[in-house]
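Q: here's a sequence, model it:
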Amino acid sequence: MTRSALPIDPILPDLVAALAAHGRAVLQAPPGAGKTTRVPPALLAAGAPGRILMLEPRRLAARASAERMAAELGEPVGRTVGYTMRGEARVSAGTRIEVVTEGILTRRLQADPGLDGVSTLIFDEFHERSLQADLGLALAWEVRGALRPDLRLLVMSATLDAAPVAALLDAAPVLTAQGRAFPVDTRWLDTPPASGRGAPRLPEAAADLTCRALGETEGGVLVFLPGEAEIRRCLAALTPRLPADCIALPLYGALPAAAQRDALAPAAPGLRKIVLATAIAETSLTIDGIRVVVDAGRARRARFDPGSGMSRLVTERVTRAEAEQRRGRAGRVAPGICYRMWTRGAEGALAAFPPAEIEAADLTGLALELAQWGAGPEALAFLTPPPAAALAEAQALLTGLGALDAAGRITDHGRALAALPLHPRLGHMLTRAGAQAAPLAALLGERDPLRAPQGCDLDLRLRALRQPGGVGDPATCKRIAAEARRLARRAPATDAPMTTGEMAALAYPDRIALHRPGDAPRFVLSGGKGAALPEDDPLAAQRLLAVTDLDGDPREARIRRAAPLSESSLRALFADRIEAVTVCAWSRRERRVTARVQERLGALVLSDRAWSDAPDTELARAALDGVRELGLGLFDGARGFTLLRARLAAARAARPDLPDPSDVALLEQADDWLLPFLGQVRSAADLRAFDPTPALRAALDFDQAQALDRLAPPAYTTPLGRRIPIDYSAERPEIALRLQELFGETRHPQVGGQPLRVTLLSPAGRPVQTTMDLPGFWAGSYADVRKDMRARYPRHPWPEDPTRADPTLRAKPRGR
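A: Modelled structure (predicted):
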């Protein structure tokens, strides 16, 4: 194969020299510069000893780059240049350049930290910031520092701020290659794409824009779509509308290798090629003859999905950096045109760069790798450290699966899971259930194989895999079946058959769902969250389900995939996790104390009976929770409690050590003063009938009680010797008593040297006067009161001079 000159070529001698001098470097080169296919052979030609290992984030790019390098050497793949990826390897003893995908590199480092026989590690397309690339670089940097100071590290990127990476690698030299790009004319939509019912979906809209581009341009066309499903739908919409001299080809990671090569190869003479591709075509691949780009404006990235408990590929708007990468593909060989399926005004709302995967992905696999490595993230050189909360959640899951012990160290089971090319959840299921779980493990790692929604039952999907051409999508089913065969070969032998629900429960012990009371298909999950099924789903009446996929709604998630689970199976699988729990609690719904003995698995209550001999202390504590829920307003009928709290409030100005009588303070301290007195309280009615005055009074020590009585006496003693409670809750302390009871009193009643507000009552107990000056009342308005009251209450004394009369509560005998 003839080697054409590429923009990367002039900088290769400087790169070789930098690696020889420093053992590390960062290379910036725009897409199409040739870094992926020219750098490894240049290092080999310069005498790099041993094997050169290049990490490529995507399978398609790994295979294509290896094939390109081998072709330029005039050799088949597998001799000097080879590749290794999950389930496929083309290498030999003579292989000097090996392109590997991300999981392969991590396995190599874990199995052989010294990387025996490897002289150079290259991290290609590092700007994609995949989690595995970040982890691989962190591990490799530690290997270089601790075991292999001769190991050379090269980080290559198309669009990346090189300074942080260079700093991470101890001031590594940075080299920049210039690209070879022709001008590209950008064309946006005049109006935003239609939305709502009746509007074309994204694949069909992309087909419309592609047809427009075909009519306005010439040369090959590259259409960017987010994923396989969109590519296939766009292809179906586009193919009938293509001119006779045009051919449309798909390009995505799961496409068979031969079909991938067809998409990358030059078009046959007389044919115009349209390639419908995922983001793989942004930077990792070179497609001959492209002059036009149609960008649908969507990208698919890995995000941690709380609904599935694993990373899920989600569709999002492209970032400006990604859009520019795509646009540049139109200017590789000649001036080009880029059609963007959004308006120019919408461009400002695009994010600048995509996030690093480590910031948003499920970290369970990372946590397991770190435990196997024996180092925490703080001990490794991560360009972006993993978020602490997400890492802790991942570690908790691994502990629940038995992959980590209580101290966070990896177990033998954890090492077995780390060796499997699966998420730890699915690896746990495969190791426990054996080869019979392989189809389910493959299914859960793929998108839904059903062509149309037909309910949530996993068994329906497993049956579709066994019946090609039925309700399942043939290509997806074929892919899942191939993966299942591969996983079955890695699975341990087992003789115990298991149902789908049992196997799913092994992978998702936190997603076992128990039907709530009632007819509605609402469930509580063993992890504590709520979930629901559509009412017409065939699984709606099941008591127990093993749920593998939810929509992630934080309030009540919708179940998307599940399988039935019997209680006997549940008890057999999780016998060591089911615990007998005594529960004494305040029921908000029943507004009373309930005492139960329950069998629980996480948040699931499998059995429930009355706890007949619950201790009084537990019952009282539950009643106290009722007080906290209902508030101290429960005790408004206990006048003594109200008066005591008012006295405390009045006296605290002089004695701050007295108890704070506010609602907040009394509820905060209720364990100390109220709890010991609640032994017989069981319901809200009991609480309303309960008088907490003795409990609050008992909270005072002797000195405090004496001070309270001195500063805020509980009562005023009348001339007749009666004790009238003083109310301190008003603006001033006040009392209320019959007017006749104060006859003969020439001084105004006081408390603590301050006058009391006195409400004088009629013989019938009705207020007739409020005064702060009793002598003044006797000398003044009493005469008017006497005149009015004598007519109403003739049997009661109304002397002209009350200061000389005797106090009384008696009435005159009848007839006198």
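Q: use CA for all of it now, contacts and neighbours both
A: Will do.
Q: which parts of the stretch 601-750 of the chain are strands?
A: In the stretch 601-750 of the chain, the strands defined using DSSP state E, counting those that start in this stretch lie at 604-610, 715-717, 723-725, 734-738, 750-751.
Q: with the stretch 251-400 of the chain instead?
A: Secondary structure of the stretch 251-400 of the chain (DSSP E, counting those that start in this stretch): strands located at 272-277, 290-295, 298-305, 310-317, 336-343.
Q: contacts for the second one?
A: Outside strand 290-295, the residues within contact range by Cα atoms under 8 Å, 6 or more residues apart in numbering are 206, 209-210, 213, 217-225, 323, 326-327, 329-341.
Q: what do you get if the cut-off is 6 Å, keeping everything else the same?
A: 219-224, 330, 336-340 (Cα atoms under 6 Å, 6 or more residues apart in numbering).
Q: what of the fourth one?
A: For strand 310-317, contacts defined as Cα under 6 Å, 6+ apart pick out 297-305, 361-362.
Q: one step back: make TSV out of the strands of the stretch 251-400 of the chain and add mean neighbour count.
A: Shown next, in TSV, are the strands of the stretch 251-400 of the chain (neighbours: other Cα atoms under 10 Å):
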stretch	mean neighbour count
strand 272-277	24
strand 290-295	26
strand 298-305	20
strand 310-317	17
strand 336-343	22
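Q: without its sequence neighbours, what residue ends up closest to the residue with the shortest distance to the centre of the chain?
A: Nearest to the geometric centre of the chain sits residue 306, at 5.6 Å (Cα atoms, centre = their mean). With sequence-adjacent residues excluded and distances taken as Cα to Cα, 6 or more residues apart in numbering, residue 306 is closest to residue 552, at 5.2 Å.
Q: against residue 643, how distant is the one you found?
A: 53 Å (Cα to Cα, to the nearest Å).
Q: how many neighbours does residue 52 have?
A: 24 (other Cα atoms under 10 Å).
Q: packing partners for the strand or helix carrying it?
A: For residue 52, the host element (DSSP states H and E) is strand 51-55. With contacts defined as 3 or more Cα pairs under 6 Å, 6 or more residues apart in numbering; DSSP states H and E, strand 51-55 has these neighbours: strand 97-100, strand 118-123.
Q: could you check the angle that strand makes with strand 118-123?
A: When axes from the mean of the first three to the mean of the last three Cα atoms, to 10 degrees is applied, the directions of strand 51-55 and strand 118-123 differ by 20 degrees.
Q: report the distance from strand 51-55 to the chain centre.
A: Computed by Cα atoms, centre = their mean, to the nearest Å, the chain-centroid distance of strand 51-55 equals 36 Å.
Q: in that strand, what counts as buried?
A: Residues of strand 51-55 classed as buried by neighbour count (16 or more other Cα atoms under 10 Å): 51-55.
Q: and if you look at stretch 618-631?
A: Quick answer for stretch 618-631 (16+ other Cα under 10 Å): 618-628.
Q: which residues outside that stretch are in contact with it?
A: Stretch 618-631 is contacted by residues 585-586, 593, 678-679 when judged by Cα under 6 Å, 6+ apart.
Q: if we use 8 Å, what do you get?
A: 584-588, 591-593, 595, 634, 663, 667, 670-671, 674-676, 678-684, 687.
Q: here is the second sequence; please produce its structure so I can put it next to the first one:
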Amino acid sequence: MSNSPLPIDEALPELKRALAGSGGAVLVAEPGAGKTTRVPLALLGEIWLQGRKIVMLEPRRLAARSAAAYMAKALGEQVGRTVGYRVKMDTKVGAETRIEVVTEGVLTRMLQADPALEDVGLVIFDEFHERSLQADLGLALSLQSRALLREDLKLLVMSATLEAEPAAALLGGAPVVRSSGRSFPVETVYRPKPTAEKTEEAVARAAMDALRAHEGDLLVFLPGMAEIRAAEARLRERLRDSAFNVRVLPLHGGLSHEEQDRALAPLPEGERKIVLATSVAETSLTVEGVTVVIDSGLMRVSRFSPRTGMSRLDTVTVSAASADQRRGRAGRLRPGVCYRLWSAEQQSALPPRSQPEMMEADLAPLLLELAVWGIGDPGELDWLDAPPARALQQARELLGQLGALDGSGRNATEHGRRMAELGKHPRIAHMLLRSLPLGLGSLACDIAVVLEERDLLRYSGGQTPTADLRARIEALRGYGAYQADEGTRRRLNEEARRLRRELGAEPSGEGKERADDCGLLLAFAYPDRIGRQRESGKYLLSGGRGAEFGRGQELIREPWVVVADVDDAGADSRIRLAAPAVLERLTAVMPEAVTAESDVFWDAEAKAVRGRGRRKLGAIVLEEKPLGQLPDELRTRVLLEGIRSEGLELLPWTKAARQFQERAAFARRHDESWPDLSDEALLATLEDWLAGYADGMKSRADLQQLNVKELLEAALPWERRRRLDEEAPTHWTVPSGSRVPIDYGDPDAPFVAVRLQELFGLPETPRIAGGRVPLTLRLLSPAQRPVQVTRDLASFWSGAYFEVRKDLKGRYPKHYWPDNPLEAEATRRVRPRQ
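A: Sure, this is the predicted structure:
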């Protein structure tokens, strides 16, 4: 072990005591403290480890390989003896290995294979502040493993910028150990990029200024490979005629090991380098010789949209914590300088830290791992941030569509377990497994590695970036109109070969596939993104979203495509990557994607029940035709739904029916035990009083056969109908002998409209409802015009009658207007019969 002192050395005794006395600890160590390479070696001899392994998680493959190499060198050994690593598609461990540096997905696979981690004594979560989805999952599974199977399993969370208290609480109140870092002074220079200037141009100008003003090497942070390539081209142009002896070296996860090592290694005396890196160089790595950092302030993150069910890559501003991490890279070995391509005011507005990936990611991989682990509800585990419910629901729906979950949506199927074992995104894993029976496993492996790459194509002058997946497969195989970066092509081909060996797929059948094989395989991975072209030229995707190609794309005339990547902008997303498909072959190979449904509905325009049968591929209707005979129960139910939506006016109401309804409302107003026959109540209870009489009916015309009054009468028991006739009669016989209808429109004041002469001799106001309610009398002239309204007839006869008589006698002199109405004879004629 190297004797070179590091700041972390002072904290190691306290860390050892903390781990010896509890089940875990949280180590907060500033950048440059040496925690990544010193802590695992220092703990290797602890008694509580009992000869078991230490597994340390690193967020990135490059950091994992670099940390393992550094520790092995400190021991004077080759990687693969005491210290080894396991990363995607690359493993160097042996029988003597005691420290395994792994990427987070590897820990998940280890836990799924051996939930108790019998040969592991300590799991270290390095750079946990990055809060990747797999790190959160790995910690949650490790915590449950410790609680249920291995109470002696130790857990150590390490970070430079983590808020320690929540993590310590999650570990069961674990002790927190802190260590200061070792960094030299770093001068910060703010030089905001003009709005119109491209990032690569601003980076190139800043780099040339830094070469002239400072010694040492430069580390430039850019959001992604496209920006790295553009900045590399700009810098090579500027350096071509300069006196600087400078190498421009990219550094990102898509490079081969040799290319990554070249960027990290020191150069011979007299040479300088400019390393163009993504956020992969933000933590855990020391790039030898760097004294200047140029930070674009940008990073690329994958964000899942619950609105569309799709993930997209967004370029965002870094957090203040990330900016400080990047700045610290300049002060690892000596005093340095950091150029920030933004203003001091913008710096103060940066978010303090990045969002945990859990809150923004596609949760299908996490949910599948939990189902394989035996957890149907993520709430059963302990999390720093619980998975969002909406994203979980969409993940559950996708996994169900891929056949990874059983009907309950909680347990993994055998197919789902095989998917999880591949360690790929569930979409890709499903595609790989479904490709094998078709003899397309080799092509599926090529597609898998291409989909996991940002974009392997390099475009020469005049070439339009293509959305056609087939162009990338051709470039991967070394032919076609588009070229790939040679190093990337070699690396991806090696990954594809390893994947073929793992799957047992046949060797590549280059050039033998059908033109639509890429689209067919994509459909397995993206059954929700099969697209049919509409008349507008845009596409409707089987998941319900719209999408379109940009101008000049070769696929723009294809009637069917399968989309692997869209930009998720606006109502119709721009298609970035797709392949053509043939519908007949899709439906033949994946019949489960096609569903048949019958839609029985109320046609508001025709006022009738209609039925249509459809064959659908997701949201895409393949075929539609009218249904013949409809099931009686379904037809009646839809008819009632139509009445509810349109209102009871669809029924043939008569005056008698409305009067019966109003009489019932009057009775209920004065005795709440009476049934409610209001429109609102009738609409709510159609099944009770109407459904039995609507059998065989399906339209408004059919409904006209009904007698609504009889239906309402049938809704009342016989005894109620009898009482209704007694207490709320339809008519009142006046003294003249006329039967006058009673109007119950106002249940508080039912009335009759009757000519005054027909009431002569009636001393008191008539009453209904067993004498409880007086009728309102609307008294009419011989011409049926109202002259008085009263509910107290006796008072009218003794008072107001004489004024009314005087007026009526003047207008109707031939009619009979007695001086004493109580002793007069009621008449329907001009005068009583002699």
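Q: TM-score for this pair?
A: Here the superposed chains carry a TM-score of 0.84, computed using TM-score structural alignment, normalised by the length of structure 1; 799 aligned residues with a Cα RMSD of 4.1 Å.
Q: list only buried entries from the contacts of stretch 618-631 of structure 1.
A: 584-587, 591-593, 595, 634, 667, 670, 674-675, 678, 681-684, 687.
Q: among the buried residues of stretch 618-631 of structure 1, name the ones in helices.
A: Counting by DSSP state H, these place 618-628 in helices.
Q: leaving out sequence neighbours, find the closest residue to residue 372 of structure 1.
A: Residue 372 of structure 1 sits nearest to residue 410 (Cα to Cα, 6+ apart), 6.0 Å away.
Q: please say which position in structure 2 the one you found maps to.
A: Aligned by TM-score structural alignment, residue 410 of structure 1 pairs with residue 412 of structure 2.
Q: burial of that match, as a residue count?
A: Neighbours of residue 412 of structure 2 using other Cα under 10 Å come to 29.
Q: can you check the one 10 residues further on too?
A: Other residues near residue 422 of structure 2 come to 18 when the count uses other Cα under 10 Å.
Q: do I have it right that it meets residue 429?
A: Yes - Residue 422 of structure 2 is in contact with residue 429 according to Cα atoms under 8 Å; the separation is 6.4 Å.
Q: what sits against residue 401 of structure 1?
A: 425, 428.
Q: quick revisit: reformat the buried residues of strand 51-55 of structure 1 as JSON lines; add distance to residue 513 of structure 1.
A: Formatted as JSON lines, those follow (distance: Cα to Cα, whole Å):
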{"residue": "51", "distance to residue 513 of structure 1": "51"}
{"residue": "52", "distance to residue 513 of structure 1": "50"}
{"residue": "53", "distance to residue 513 of structure 1": "46"}
{"residue": "54", "distance to residue 513 of structure 1": "45"}
{"residue": "55", "distance to residue 513 of structure 1": "41"}
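Q: related to what we said a few turns ago, can you lay out the helices and strands packed on strand 51-55 of structure 1 as CSV showing distance to residue 443 of structure 1 and mean neighbour count?
A: As requested, those are exported to CSV (distance: least, Cα to Cα, whole Å; neighbours: other Cα atoms under 10 Å):
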stretch, distance to residue 443 of structure 1, mean neighbour count
strand 97-100, 25, 27
strand 118-123, 31, 23
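Q: just give me the match in structure 1 for residue 645 of structure 2.
A: For residue 645 of structure 2, the residue aligned by TM-score structural alignment is residue 629.
Q: tell me how far that match lies from residue 666 of structure 1.
A: Counting by Cα to Cα - residue 629 of structure 1 and residue 666 of structure 1 are separated by 13 Å.
Q: next one: residue 160 of structure 1
A: With Cα to Cα as the criterion, residue 160 of structure 1 and residue 666 of structure 1 are 60 Å apart.
Q: next: residue 294 of structure 1.
A: 69 Å.
Q: now swap in residue 92 of structure 1 and tell me
A: As judged by Cα to Cα, residue 92 of structure 1 and residue 666 of structure 1 stand 79 Å apart.
Q: circling back: any idea which of the strands of the stretch 601-750 of structure 1 is most buried?
A: strand 734-738 (a mean of 20; mean count of other Cα atoms under 10 Å).
Q: which strands and helices sit next to it?
A: If contacts are counted by 3 or more Cα pairs under 8 Å, 6 or more residues apart in numbering; DSSP states H and E, strand 734-738 of structure 1 sits against strand 723-725, strand 757-761.
Q: the stretch 51-200 of structure 2: helices as residue ranges?
A: Assigned by DSSP state H, counting those that start in this stretch, the stretch 51-200 of structure 2 shows helices spanning 61-74, 104-113, 133-148, 164-170, 199-213.
Q: could you dump those into CSV with mean neighbour count and distance to residue 783 of structure 2 added?
A: Converted to CSV, these look like this (neighbours: other Cα atoms under 10 Å; distance: least, Cα to Cα, whole Å):
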stretch, mean neighbour count, distance to residue 783 of structure 2
helix 61-74, 22, 102
helix 104-113, 19, 96
helix 133-148, 21, 88
helix 164-170, 16, 90
helix 199-213, 18, 94
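Q: between those helices, which gets nearest to residue 477 of structure 2?
A: Residue 477 of structure 2 sits nearest to helix 61-74 of all the helices of the stretch 51-200 of structure 2, at 25.0 Å, using Cα to Cα.
Q: so that closest one corresponds to what in structure 1?
A: Going by TM-score structural alignment: helix 61-74 of structure 2 matches residues 59-72.
Q: once aligned to structure 2, how far is that stretch on average?
A: By mean Cα distance after the TM-score superposition for structure 1, the fitted stretch 59-72 of structure 1 averages 1.7 Å away from its aligned residues in structure 2.
Q: distance between that stretch and the chain's centre?
A: For stretch 59-72 of structure 1, the distance to the chain centre is 38 Å (Cα atoms, centre = their mean).
Q: do stretch 436-444 of structure 1 as well
A: Here stretch 436-444 of structure 1 is found 25 Å from its chain centre; the criterion is Cα atoms, centre = their mean.
Q: try stretch 476-494 of structure 2
A: Using Cα atoms, centre = their mean, the offset of stretch 476-494 of structure 2 from its chain centre is 35 Å.
Q: buried sites along that stretch?
A: Applying 16+ other Cα under 10 Å to stretch 476-494 of structure 2 flags 476-477, 482-484, 488-493 as buried.
Q: make a markdown table out of the residues you listed and add secondary structure.
A: Converted to a markdown table, the buried residues of stretch 476-494 of structure 2 look like this (DSSP: H, G, I helix; E, B strand; the rest coil):
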| residue | secondary structure |
| --- | --- |
| 476 | helix |
| 477 | helix |
| 482 | coil |
| 483 | strand |
| 484 | strand |
| 488 | helix |
| 489 | helix |
| 490 | helix |
| 491 | helix |
| 492 | helix |
| 493 | helix |
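Q: and the helices and strands packed on strand 51-55 of structure 1 as TSV, adding distance to residue 9 of structure 1?
A: Putting those into TSV (distance: least, Cα to Cα, whole Å) gives the following:
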stretch	distance to residue 9 of structure 1
strand 97-100	18
strand 118-123	17
